[in-house]
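S.K.: I'll drop the sequence and a predicted model, then ask my questions.
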Amino acid sequence: MGEVSEILKVFVGRTNGFDSIEDQLKDFVLESHETNVDKVQEVLNSMRNTLTKRNDALEAMVIALKEETIATARALSTRIEELEGKLALC
């Protein structure tokens, strides 16, 4: 029975070493994951900022185009009225 006890002590001692390596590996993986998450978050933030700027620029362009369209429509309406007036005189 003493031999089994000694073998068990040796075995437990060796598995403790594996447990330590496993803990170190877990810590390494967690740190790597956290670093990757931080980098991905930085990229996403940068992309969001870029897209926000582009969206703002597009909105400004749409507003300008709407204003230009309204002005053109008014000018055309005025011109049509003028031409209708001339046509009525004929």
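M.R.: That came in fine, so what should we check first? Numbering: from 1, shown residues only.
S.K.: For the rest of this, base every contact and every neighbour count on C-alpha atoms.
M.R.: Will do.
S.K.: Can you give me the distance of L89 to L83?
M.R.: Distance of L89 to L83, given as Cα to Cα, to the nearest Å: 10 Å.
S.K.: quick one, which of these two is more surrounded?
M.R.: More crowded of L89 and L83, by other Cα atoms under 10 Å: L83, with 12 against 7.
S.K.: Second structure for comparison follows:
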Amino acid sequence: MAANEEETICRISHPTKPHTLSRRPGKVPPSGCFACDKEEFSPVSYHYYCTTCDVEFHGICHYYPRKITHPYHLQHPFTLTTQYTER
């Protein structure tokens, strides 16, 4: 692992037993992105794979926060959901 590359944790692993994602070459995850459910082009030249969960993420999709709260609407936070479909 390069000195400037931080360890990347699988977003669907349990917080007490986090799984490390492997960085792989290629802009499109072969089985589609677990976070956005798309097999489309990604602007970065790599994607991530969790061998334990057997899921892949676009290079940028795993960075999206699971929940955000807008300061003008604190009572209803936005939650990122994923839809896993058999391919």
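M.R.: Yes, it's here. Computed from a prediction, not measured in an experiment: that's the story for all the values here.
S.K.: Can you pull the TM-score for these?
M.R.: After superposition, the two chains reach a TM-score (TM-score structural alignment, normalised by the length of the second structure) of 0.18; 28 aligned residues with a Cα RMSD of 4.3 Å.
S.K.: Where do the helices of the first structure begin and end?
M.R.: In the first structure, the helices defined using DSSP state H lie at 2-89.
S.K.: spatially speaking, which residue is in the middle of it?
M.R.: By Cα atoms, centre = their mean, the mean C-alpha position of the first structure lies nearest to L44, the distance being 3.7 Å.
S.K.: Please list all residues in contact with that one.
M.R.: By Cα atoms under 8 Å, 6 or more residues apart in numbering, the contact set of L44 of the first structure is empty.
S.K.: ok, 10 Å please
M.R.: Contacts for L44 of the first structure (Cα atoms under 10 Å, 6 or more residues apart in numbering) come out as 38, 50.
S.K.: do the same with V43 of the first structure
M.R.: For V43 of the first structure, the contacting residues are 37, 49, by Cα under 10 Å, 6+ apart.
S.K.: can you check the one 10 residues further on too?
M.R.: Contact analysis of K53 of the first structure by Cα under 10 Å, 6+ apart lists 47, 59.
S.K.: Distance of it relative to E59 of the first structure?
M.R.: Applying Cα to Cα to K53 of the first structure and E59 of the first structure gives a distance of 10 Å.
S.K.: and if you look at T72 of the first structure?
M.R.: Going from T72 of the first structure to E59 of the first structure by Cα to Cα gives 20 Å.
S.K.: ok, now A73 of the first structure?
M.R.: Noted for A73 of the first structure: a distance of 21 Å to E59 of the first structure, by Cα to Cα.
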